[in-house]
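*Asks:* have a look at this prediction, sequence included:
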Amino acid sequence: MELVKRAWKDPVWSKVISAAIILVIAWIAQHFFGSTEETAYHKAFTPLQLPHWLDRR
């Protein structure tokens, strides 16, 4: 634990550790809430359907 405390006080290693923590959190979130390639493609390229009350024609 002392090694982590010393590394956290170092200006470079603190950023490396924080980036690793963010990476792990993002990886876990992607695993549980992520999309497959097919659904990600579908979400990215499907036209957005606006309700009629937002259409100002």
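*Replies:* Here it is on my side, so go on. Treat the numbers as computed from the prediction; the structure is a model and nothing was measured.
*Asks:* CA only for contacts and neighbour counts going forward, please
*Replies:* Noted.
*Asks:* distance from the helix or strand hosting residue 19 to the middle of the chain?
*Replies:* Using DSSP states H and E, residue 19 sits within helix 11-33. From the chain centre to the centre of helix 11-33 is a distance of 10 Å (Cα atoms, centre = their mean, to the nearest Å).
*Asks:* cool, stretch 27-46 as well?
*Replies:* The answer for stretch 27-46 is 11 Å, by Cα atoms, centre = their mean.
*Asks:* what sits up against it?
*Replies:* Taking Cα atoms under 8 Å, 6 or more residues apart in numbering as the criterion, no residue outside stretch 27-46 touches it.
*Asks:* and the comparison structure, right after this:
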Amino acid sequence: MISILFVFVLFAAFILFYINKLTDSLCIQKEIPEDKHAKIFRTINILVTILLISSFVEILYT
């Protein structure tokens, strides 16, 4: 249980870091105004976090 949690937390941190990197590239490429960046990052981070939590719960109970 603890090893699964440890591996999943490392995996989740990597995923969140990479998604944020891709989001930053998207904002730069599409020339999105700076005042909207925070809202975009917040929305994407919340959605990815929900996805990661639901994935962890699915792995835990299968």
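*Replies:* Everything's here; your move. All figures in this text were calculated on a predicted structure; none of them were measured in a lab.
*Asks:* give me the TM-score for these two chains.
*Replies:* After superposition, the two chains reach a TM-score (TM-score structural alignment, normalised by the length of structure 1) of 0.44; 32 aligned residues with a Cα RMSD of 2.6 Å.
*Asks:* what's around residue 2 of structure 2, how many residues?
*Replies:* 7 (other Cα atoms under 10 Å).
*Asks:* from residue 60 of structure 2, how far out is it?
*Replies:* Distance, residue 2 of structure 2 to residue 60 of structure 2, by Cα to Cα, to the nearest Å: 11 Å.
*Asks:* which ones are touching the residue most central in space within structure 2?
*Replies:* Structure 2 has residue 16 as the residue nearest its centroid, 3.4 Å off, counting by Cα atoms, centre = their mean. By Cα under 8 Å, 6+ apart, the contact set of residue 16 of structure 2 is 45, 48, 49.
*Asks:* which of these sits closest to residue 56 of structure 2?
*Replies:* For the contacts of residue 16 of structure 2, the minimum distance to residue 56 of structure 2 (Cα to Cα) is 10.5 Å, reached by residue 49.
*Asks:* list the contacts for the closest one?
*Replies:* Contacts of residue 49 of structure 2 by Cα under 8 Å, 6+ apart are residue 16.
*Asks:* try 10 Å this time
*Replies:* Counting by Cα atoms under 10 Å, 6 or more residues apart in numbering, residue 49 of structure 2 makes contact with 12, 15, 16, 43, 55.
*Asks:* taking these one by one, which sit in helices?
*Replies:* In this view, the contacts of residue 49 of structure 2 that belong to helices under DSSP state H are 12, 15, 16, 43, 55.
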